[in-house]
Every structure is written in structure tokens, then in C-alpha cells.
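Engineer: sequence plus predicted model, see below.
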Amino acid sequence: MSKYHRPPNTFVGQVDIKVGDLERTLNFYQGVLGFTILENHEGKITLTADGKLPLIKIEQPEDIISKESQTTGLYHFAILLPSRADLGTIIKKLREISYPLQGGSHHGISEAIYLEDPDGNGIEIYADTPPSTWKWENGVLPAEGKALDIKGLLAEAEDKEWKGIPSEALIGHIHLSVSELEKTEAFYHQGMGFDVVMRIPRNAVFFSTGEYHHHIGTNIWNGIGAPAPSENSVGMSSFSVVFPSDEAREKVIKKLRDLNYQVKKEEGVFITEDPSGNQIRLVVSRDI
């Protein structure tokens, strides 16, 4: 497991999404990406890579409507793979079945491809570059982007057979559409305790713990003041932030409340919302 996605760090653990056709979506996550079912409870299906750790939950509400554009919510969730060879293998698989990609990039800190599930929920699949090569400057990373070396990645995968998503795969980070950056930064930095690690001025802010390149990304590319989507729209219903201990979670809950952010408890789970209405479940590592 990535050292950035275990205690003592705080990180994103699971993403819950609403879909328009549960069977079609399940065929994608199982048949295309190779996840397996961990739990199927009343039409809510939890998917896993290793048979133990929940990563993605999908459900089809009765009154679901198509994904709404120009709103806040999920920009993409990102699946972290253990190696370049694993990224090359999934690229090879997607090419073989002609599954469309939205793009790819070498960010310096990672190599990534971008696609969507059948409902338009954004997905990044990536492998980190060696942390020793990350160009930290006073606690901040530069925002980089150059062409992805598809040929080199496919060469890494030349002798590898596709056997589904690697068991070590994790939710590496989540990237959110938000309505405004200043309030967003105050929430995630001052309230949730994440460090600001990257900025694209007037466009995006990225946050992490433990000197990871980012666990949470935020952008205003859907427009300043973008509204939250309808509750029954295809898209993200919530994501979890995983704390290393009860004490760490309690400290953040107190800080959020001191800053006048609401934290409620539902069925034993602490829940809050960022200023753009993105719902966050606050959990402890032992509970997952």
C-alpha cells in the first residue's frame, strides 16, 4: 500500500456515486476495469480491488436524472496503480476494446489517463513517479503537464497479461468542481487540516497530508458560483476522508464546528459538507 494512503496520513478512502443504469455501470467497473463486488446491499454495490477494501459504491436511485452540467461535485476520482507497467497494461486493455479516453498527461508527479464511466462520471487512472523526483519548492509543487509517453507505457506492459485491476489499487485522490476557491481553501486547509501543495492561480487548489502531491484537488472550471447539482442527478453522492485515529478525527470535527461548519452524525457516521455542497464522510482507518 502507498505510504501516503495509510496512517499517520489523512487521505480519501471511498467514493460513492449515483448512476443511471446499475447493470450497465457494473458491467463497466467489472468487465472493463476489473473490480469485484465486495457487497451488494439493497441495490447499493460496493466494489473492491483486493476483496477487502471498499473503494467505490454505486447505486441507482429510483428518480435518477442524467448528469447535470456546469455544477459542483465530482470532477473525477483517481485510481492509483502500483506501477507504470500496470498503467501500461490497462491502456493496452482499453485500446483492445476501443474504450474511449478523454486524454492523458505526464504531470511530473504522476502519469495519468482520463476516461468516463457510462454515465459521464470522470475517472483518472494513474501511477506516481518516484517521490524523489517531485520538485518541492517551499512546500509547494509546480503544476506541470506534458505529453504522456504512451509508447513507453505500452512497452512496460508488453509481457503483462490483463487480469483486472491490481489488488493494490487505491483511490489515490479525488478532484472536485467547486463554486469558489477562497472558501474552499479555508474549509480544506483551516478546517480539515490539509496542507495546500499546489495552485493554478484563479483556477485550482490542491491539498494533501504527508507531502503527497495531492489527496484532494479543487477547481472552478464549471464557473465561479456554480450551483450544486440536484440531489437525484447522476454524480457523486459522497466521499470518505480517512483519519489515522479517533483523536485526529475529533480534532478536525472540533475545528470545523469552531469555524461554523456543520458536522452531523448519521447511523454512526460523522458527515460534513464543503462550501460547495460536496458531502464528506469522516471515518477512521480501523473502520475500513
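Structural biologist: The structure has been received and is ready for your questions. Residues are numbered from 1 along each chain as shown.

Engineer: all contacts plus neighbour counts: C-alpha atoms, from now on.
Structural biologist: Fine.

Engineer: helices of the stretch 101-250 of the chain, start to end?
Structural biologist: Assigned by DSSP state H, counting those that start in this stretch, the stretch 101-250 of the chain shows helices spanning 150-156, 181-185, 246-258.

Engineer: need those helices in JSON lines (columns: mean neighbour count and distance to S105).
Structural biologist: Shown next, in JSON lines, are the helices of the stretch 101-250 of the chain (neighbours: other C-alpha atoms under 10 Å; distance: least, C-alpha to C-alpha, whole Å):
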{"stretch": "helix 150-156", "mean neighbour count": "16", "distance to S105": "9"}
{"stretch": "helix 181-185", "mean neighbour count": "17", "distance to S105": "24"}
{"stretch": "helix 246-258", "mean neighbour count": "15", "distance to S105": "34"}
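
Engineer: now those helices in JSON lines, with distance to P229?
Structural biologist: Shown next, in JSON lines, are these (distance: least, C-alpha to C-alpha, whole Å):
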{"stretch": "helix 150-156", "distance to P229": "35"}
{"stretch": "helix 181-185", "distance to P229": "17"}
{"stretch": "helix 246-258", "distance to P229": "24"}
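
Engineer: wait, which of those is closest to E68?
Structural biologist: helix 181-185 (21.0 Å; C-alpha to C-alpha).

Engineer: ok, second structure coming up, stack it against the first:
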Amino acid sequence: MIGLRVLEGDGSAVSLGTEDGRPLVELAGDPDAPPRPRMSTGLFHLALLLPDRAELARSVRRVVGAGWRFTGASDHFVSEALYLDDPEGNGIELYRDRPRSEWVREGGELKIGTVALDLDDLMAQEPGGDDAGMPPQTTMGHVHLNVADLDDTEAFYAGLLGLDVTARGYPGALFLSAGGYHHHLGTNLWRGAGAPPPPPGSVGLREFSFRLPSGGAVAEVRDRLVAAGLEPQESGGALRVLDPSRNAVVLAPPT
């Protein structure tokens, strides 16, 4: 329905990606996993970035044709997005970016907001024809987390990991990125300020990854984490560390 392709799997886990074999999501199955409590930190949504409006419209047609319901459709000024939940309640965003020339900055920050998406205008771009699933240009555009405290979140992701804050003005949220993008990471307090982490092994996010430009960049982040008193786990040149809300993030070198 989403259009991702099964790349590999062993019965307990499956890797999903694009038609050209690039992995984007790994699902791990556990029939005994407890549900994630609503008022807890964790995944708000993962966001698949489509290359253009035509492919976003095609994705909408695919989801609707499968009988699944969207939970939202928004124009965020920097992007156009539709939202849905998977069968276990994990949030998914399908979106396309507006050209950077259309992004507006106010007071040094990007203007990110929410107004209703013009679905009729979007679907007028749907190209029809055969549907080959997610196009190879699809990427994991960003991940959005429920967190317990925005100041602690900024200190970790900006102060230690080195991301740039792009917007603070959206109520209850903080957006961060690298390279001038509108956001590679969204964070919010919408499950409650001070929300606890879910019980270990709950349904939801196990970890998410940032691919850094070099092994040296990974080493620099490791040094900052250690200097701050954290103890990242190291494996295969990558680091795994928990953020202040107990979300696990992996920092990996280039493939």
C-alpha cells in the first residue's frame, strides 16, 4: 500500500526500501511486544520524501485504493504532507518539498506552519498509468519524535550531535537539520511535557539513524558525547546512544 519493496527478511525482521534496492525502514516483529502507552516518548512519525507532486499524488491514490484512511493532510509552507498510521499505530508521513526558493525565513528561522492541503489541486497532478511503487528517488526525509523536554532535546541534538535549529516558533515543537534543510528531525511535547519513555520492548521505534559524512565526523561526535558524560555504544564504526527522552539514535559513517 505504501509502495515500499521487501528487500530482505528472515521471519523476525524485514527490510523495506525502494525499487532500486535502497533500504529505508527495518521492521522487527515481536508477538509479545506490549502496546506503547499514548502519553510516552517515542516515534511521532517517520516521513518518506517523494521527489515531486506527481509521485505524492500517486501515493495518495495507492493508499486510498487500498481502503486505508489518512489522518491528516497539510501544507506546511516548506512542504505538502499527508499522514496515516500503520496497523500498530506507528505514524507515517508522505510528503514532497516545495522548492527552497519558496521557503520563507522570519527572524532567522524558517516559517513552518500548518494549513489545509488543497487535495483537489494535488490530485490533478496524478499521472495515472502503471504504479511501480515508491520511486527510486524516495528518501527518509525526516523522523519526528515525541520528547519530554525541548530544552534538553536541543542541548543534545544541537549541542552534542551538531544539528542546526531551524524553527522554534511552532507550538510545542522544535525542528533541526543539517545543510540548511527545513528539518531532518522534528521533536514535540504533544504527548505531554515530562512524558516517560515507554516500557522496554514496546511497539514503536527501536532506533533511527543519521548517516554522517565521514568516520572522522562520527569520532568528533563520540568525543563530545563522552565529554558530556554519556556512554555511546560502538559497533562497526557507528555509535548508538540514547537521547534525553530515551530515544535511541545511531550515528553511522558513510556506506
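Structural biologist: Sure thing, it's come through. This is a predicted model, so every value here is computed, not measured.

Engineer: TM-score of the superposed pair?
Structural biologist: For this chain pair, the superposition-based TM-score is 0.95 by TM-score structural alignment, normalised by the length of structure 2; 255 aligned residues with a C-alpha RMSD of 1.6 Å.

Engineer: ok, back up a step: out of the helices of the stretch 101-250 of structure 1, flag the one nearest S132 of structure 1.
Structural biologist: helix 150-156 (20.3 Å).

Engineer: residue range for the closest one in structure 2?
Structural biologist: The alignment of helix 150-156 of structure 1 onto structure 2 (TM-score structural alignment) spans residues 119-125.

Engineer: so how far is that stretch from its chain's centroid?
Structural biologist: With C-alpha atoms, centre = their mean, to the nearest Å as the basis, stretch 119-125 of structure 2 stands 25 Å off its chain's centre.

Engineer: same thing with stretch 184-195 of structure 2?
Structural biologist: 13 Å.

Engineer: in structure 1, what residues pair with that stretch?
Structural biologist: On structure 1, the counterpart of stretch 184-195 of structure 2 by TM-score structural alignment is residues 215-226.

Engineer: touching, R5 of structure 2 and R22? I think so.
Structural biologist: No. If you go by C-alpha atoms under 8 Å, R5 of structure 2 and R22 don't touch, sitting 9.3 Å apart.

Engineer: list of residues touching the match of stretch 184-195 of structure 2?
Structural biologist: Here stretch 215-226 of structure 1 makes contact (C-alpha atoms under 8 Å, 6 or more residues apart in numbering) with 11-12, 70-72, 172-181, 184, 203-209.

Engineer: and the residues you listed, which of them are buried?
Structural biologist: With burial judged by 16 or more other C-alpha atoms under 10 Å, the buried subset of the contacts of stretch 215-226 of structure 1 is 11-12, 70-72, 172-181, 184, 204-209.

Engineer: against D131 of structure 2, how distant is the nearest residue to H183 of structure 2 once chain neighbours are set aside?
Structural biologist: Using C-alpha to C-alpha, 6 or more residues apart in numbering and skipping the chain neighbours, the partner closest in space to H183 of structure 2 is S177 (4.5 Å). S177 of structure 2 sits at a distance of 32 Å from D131 of structure 2 (criterion: C-alpha to C-alpha, to the nearest Å).

Engineer: so R5 and R22 of structure 2 - more neighbours on which side?
Structural biologist: Legend: neighbour count by other C-alpha atoms under 10 Å for R5 of structure 2 and R22, higher for R5 (19 against 16).

Engineer: and for the counterpart of P136 of structure 2 in structure 1, nearest residue in space, chain neighbours not counted?
Structural biologist: Matched to structure 1 by TM-score structural alignment, P136 of structure 2 sits across from S167. Of all residues not flanking S167 of structure 1 in the chain, D50 sits nearest, at 4.3 Å (C-alpha to C-alpha, 6+ apart).

Engineer: is that neighbour in a helix, a strand, or coil?
Structural biologist: Counting by DSSP: H, G, I helix; E, B strand; the rest coil, the backbone at D50 of structure 1 sits in coil.

Engineer: quick one, what contacts whichever residue in structure 2 pairs up with it?
Structural biologist: Aligning on TM-score structural alignment places D50 of structure 1 opposite E19 in structure 2. Neighbouring residues of E19 of structure 2 by C-alpha under 8 Å, 6+ apart: L4, R5, A132, G133, M134, P135, P136.
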